[in-house]
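1. fold the following for me, if possible:
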Amino acid sequence: MTNRAYVVGVGMTKFEKIQSRDWTYPQMVAEAVSGALGDAGIGYDRVQRAAVGYVFQPSTAGQRALYEVGLTGIPAVNVNNNCATGTSALLLAQEWVRFGAADVTLALGFEQMTREAMAGSGARPAVTTIDRHLAALKAAAGFGTAPLTTQFFGAAAAEHMRAHGTTREQLAAVAVKNHEHSTRNPYAQFQNAYTVEQVLADKPVHDPLTRSQCSPMSDGAAAAVIASERFVSEHGLGGQAVEIAAQALVTDDAESFASGSMIDVVGTPMTRRAGRQVFEAAGVGIEEVDVLEVHDCFSINELLTYEALGLCAPGESGALVESGATTYGGRWVVNPSGGLISKGHPLGATGLAQCAELSWQLRGLAEGRQVPGARIGLAHNLGLGGACAVTLYRGPRE
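-> As a prediction, the model looks like this:
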């Protein structure tokens, strides 16, 4: 028999342009964790285990980061799962609670990014984590000069346009929506609205993607306190306890590479499988979800995620975003935080920033960006090479 696991406190820093703020990663971690503990109304001494996610910092950086919070001697497990790192840490923290290893755990993600790390400076090793992805990209589109991730998703966008008639304006509409959403989010790296014309006229990165359709390099941290049902009951936290109703983490299978489709190579089959597992485990469908935070590392990936999670049929995502169905007043609100495109994307922190945003939304605390009546939220966190995590949240019980 398993226990229920609840998010009882969340905190995050503002996501910042890299090297624009004078801080160390232990300082950003202390800010995020203090916010989460204060939200939960507990001290760090109540936390029994910590899962700490990051991509570019050195081994045991999680322990060093937490020394600024407290020296309590608890186990700290360092997690690295590329862009899905934050939700992978959350998965570990909630499983400790769900399977009875602890009553209170901490999930933490942070990142201080550098251009050198993102460029993968130095000679390419004989084996890389994305060998199969590179082979597929070479066969489908050849290699360009843009950053590799942009080439992957640019090729997927071009394929979607050829196969379904998706337009540049529809791709731009994703960025317009998310940048507008971010104007309401004080934690977002960017807080400026754009028109479709401005997005299309922005600096080209890799055709058909322009700069404002691509997530930036960011610094920041986010954290969540996870607690058991017993702890929630004993400490009167029911009014703010957001249940992790279901969670799935998957990696690539043969389908990702069988067809040579770049849409498959960039993770659509993973999203589809993880979403299916979560909906089956929670006993709900996408039509019951109110608010989503999805991994819009590039505008095309939000469209691919609509299709993989069942918001629309394959090929219909461009028309869906243009219709207004995924913003305020529509059927769903997708990325009320501004998403990765506008909120920012410090790799290790992204999944936990999604957790924070959905917790605030389901508790009615999102202020100027609140989705009215939000009761069920879904987060989608994707990393190439390959990991995809989908999490379904239920709001506090009445």
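
2. only C-alpha atoms for contact and neighbour calcs from this point on.
-> OK.

3. how about the helices in the stretch 51-200 of the chain?
-> Here the stretch 51-200 of the chain has its helices, by DSSP state H, counting those that start in this stretch, at 61-67, 85-98, 115-119, 131-140, 148-164, 168-182, 196-201.

4. and after the last one, which helix or strand comes next?
-> Under the assignment DSSP states H and E, the closest C-terminal helix or strand after helix 196-201 is strand 204-206.

5. counting by contacts, list what that next one packs against.
-> On a contact count with 3 or more CA pairs under 8 Å, 6 or more residues apart in numbering; DSSP states H and E, strand 204-206 meets helix 148-164.

6. what residues sit buried inside the helix it packs on?
-> Buried residues in helix 148-164, counting neighbours by 16 or more other CA atoms under 10 Å, are found at 148-161.

7. what separates that helix from the chain centre, distance-wise?
-> Remark: helix 148-164 is offset 20 Å from the chain centroid, using CA atoms, centre = their mean, to the nearest Å.

8. which strands and helices sit next to it?
-> Using 3+ CA pairs under 8 Å, 6+ apart, the elements in contact with helix 148-164 are helix 131-140, strand 204-206, helix 262-265, helix 299-309.

9. export those to CSV and tack on mean neighbour count and distance to Thr105?
-> Formatted as CSV, the helices and strands packed on helix 148-164 follow (neighbours: other CA atoms under 10 Å; distance: least, CA to CA, whole Å):
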stretch, mean neighbour count, distance to Thr105
helix 131-140, 16, 35
strand 204-206, 18, 41
helix 262-265, 24, 34
helix 299-309, 25, 29
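
10. and this one, please, so the two structures can be compared:
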Amino acid sequence: MHKCGRYPEKPATDLALEAALNALDDAGIPWNAMEVAYASHVAQGVSVGEAICEKLGMTGIPIINVENACASGSTAIREAFYAIANGVYDVAIVIGVEKMNRGVLGGAGEEGSLERELGLNVMPARYALKANKHMHAYSTTVEQMAKVSVKNHKNGCLNPYAHYQKVFTVEEVLASKMICDPITLLQCCPTSDGAAAAVLCAAKIVRRYNSKPKVFIAGSALKTEKYKDDADLTARTAKAAYEMAAMEPGDIDFAELHDAFTIGEILHCESLGFCPPGEGGVLVDTGRTEIGGDIPVNPSGGLQSRGHPLGMTGVAQLCEVVWQLRGAAAKRQVESAKVGLTHTQGAGGVCSVHIFKR
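-> This is a model prediction of the structure:
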């Protein structure tokens, strides 16, 4: 991984190169053993994957650029996983990278669409509506939402790859600049630069290259919204992943999920089945989502603290899960972790859930 932050002097390809070299070194596999490369990014231009891989060496392999909003990295992982599972390749590398513009994150709705005319193309506005709805329906409080930020920034202080490594109090979070009521500045993820990479390979050769503890993909799901759908998108996606893995929410030891805004973590915890609907705020209140709780959420610091370089996020989540399941997460280690879940959700109505096991 390349540490998230602001790197005006570095092109995206240099961020990605560092992440890719780190992944290859971690796996103990040389670049010329890669059979395919997937490069996830959202707004980095044409053929960024080819530009990254040119720096690694032009070996003639297929290079596939993947864009799927905030779920780009997770989608690239899924594509690599299914290609390997179906015997097309034995070894693949997934590289996620993004350099972000400063300012409020937009991107939803086409030019001239009703969404844009109403101002709903701005992400804080969309999440603020969700927050107000949840507060009205379940008496969720602004303090509970602020506690998500407090927890994740505290976790981020333990992650050397996190963009912001600073502890905040509930009072400081609530007193920060109002962005879109009730969401304040410190309840929004930063717009960061960063890159992450991972090597995936077939189970039949996984022990050929190193003796490190191995992590396997047990479940993979990717869904989009549909008309007249009674089920929440995340809930429907998670259901497919749980079924594939032959697991239930209670089998998950920790999760890295999409906390672009604090209310997102509360909503997604409910949708993933970690608590009943309406009790996401209580889940945070009672400390259950802390690193030492019974369902730690975002031990990496999540998007709130690590950052949210769009094309990187899903791959960064995978890296965190692997470190946790190997017992290599240092001070943020989740005790006795055997199963981890990742979740991303993006503009346009796309969601991805993966389940990993030792």
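
11. so what number do they get for TM-score?
-> Remark: TM-score between the superposed chains equals 0.95 [TM-score structural alignment, normalised by the length of structure 2]; 357 aligned residues with a CA RMSD of 1.9 Å.

12. returning to that earlier point: between the buried residues of helix 148-164 of structure 1, which sits nearest Asp39 of structure 1?
-> Thr149 (35.8 Å; CA to CA).

13. that closest one matches what in structure 2?
-> Counting by TM-score structural alignment, Thr149 of structure 1 corresponds to Met123 in structure 2.

14. check the gap between its match and Gly106 of structure 2 for me.
-> As judged by CA to CA, to the nearest Å, Met123 of structure 2 and Gly106 of structure 2 stand 5 Å apart.

15. kindly report the same for Glu35 of structure 2.
-> Noted for Glu35 of structure 2: a distance of 36 Å to Gly106 of structure 2, by CA to CA.

16. ok, Leu17 of structure 2 next?
-> Separation of Leu17 of structure 2 from Gly106 of structure 2 (CA to CA): 28 Å.

17. one more: Glu67 of structure 2?
-> In terms of CA to CA, Glu67 of structure 2 sits 16 Å off from Gly106 of structure 2.

18. Ala125 of structure 2 now?
-> Counting by CA to CA - Ala125 of structure 2 and Gly106 of structure 2 are separated by 10 Å.

19. same thing with Glu225 of structure 2?
-> 19 Å.

20. as JSON lines, the helices of the stretch 51-200 of structure 1 with distance to Lys14 of structure 1 would be great.
-> Formatted as JSON lines, the helices of the stretch 51-200 of structure 1 follow (distance: least, CA to CA, whole Å):
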{"stretch": "helix 61-67", "distance to Lys14 of structure 1": "17"}
{"stretch": "helix 85-98", "distance to Lys14 of structure 1": "16"}
{"stretch": "helix 115-119", "distance to Lys14 of structure 1": "20"}
{"stretch": "helix 131-140", "distance to Lys14 of structure 1": "33"}
{"stretch": "helix 148-164", "distance to Lys14 of structure 1": "24"}
{"stretch": "helix 168-182", "distance to Lys14 of structure 1": "12"}
{"stretch": "helix 196-201", "distance to Lys14 of structure 1": "24"}
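
21. which parts of stretch 27-45 of structure 1 are buried?
-> Buried residues in stretch 27-45 of structure 1 (16+ other CA under 10 Å): 27-40, 42, 44.

22. now do stretch 75-92 of structure 1
-> For stretch 75-92 of structure 1, the buried set under the neighbour-count rule, 16+ other CA under 10 Å, comprises 76-92.

23. so what's the aligned residue in structure 1 for Lys3 of structure 2 closest to, chain neighbours aside?
-> The alignment partner of Lys3 of structure 2 in structure 1, by TM-score structural alignment, is Lys14. Distance criterion CA to CA, 6 or more residues apart in numbering; nearest residue to Lys14 of structure 1, sequence neighbours excluded, is Tyr187 at 4.1 Å.

24. counterpart of the one you found in structure 2?
-> Mapped onto structure 2 by TM-score structural alignment, Tyr187 of structure 1 lines up with Tyr161.

25. tell me the contacts of that match?
-> Tyr161 of structure 2 is in contact with 1-4, 306, counting by CA atoms under 8 Å, 6 or more residues apart in numbering.

26. repeat that with 7 Å
-> For Tyr161 of structure 2, the contact set (CA atoms under 7 Å, 6 or more residues apart in numbering) comprises 2-4, 306.

27. just the buried residues of these.
-> 2-4, 306.

28. roughly how far does the residue of structure 1 most remote from its centre sit from Ala227 of structure 1?
-> Distance from the centre of structure 1 peaks at Glu234, with 31.3 Å (CA atoms, centre = their mean). Distance, Glu234 of structure 1 to Ala227 of structure 1, using CA to CA: 11 Å.

29. ditto for Gly142 of structure 1
-> Look at Gly142 of structure 1 and Ala227 of structure 1: by CA to CA, they are 48 Å apart.

30. which one of these two is surrounded by more residues?
-> Ala227 (30 against 12; other CA atoms under 10 Å).

31. figure out the helix or strand that the corresponding residue of structure 2 for Gly373 of structure 1 lives in.
-> Superposed on structure 2 with TM-score structural alignment, Gly373 of structure 1 falls opposite Ser336. For Ser336 of structure 2, there is no host helix or strand (DSSP H and E).

32. setting aside sequence neighbours, what's the nearest residue to Leu17 of structure 2?
-> Nearest non-adjacent residue to Leu17 of structure 2 (CA to CA, 6+ apart): Ile52, at 6.2 Å.

33. give the contact list for the counterpart of Gln187 of structure 2 in structure 1.
-> By TM-score structural alignment, Gln187 of structure 2 lines up with Gln213 in structure 1. Applying CA under 7 Å, 6+ apart to Gln213 of structure 1 gives the contacts 172, 175, 298-299, 341.
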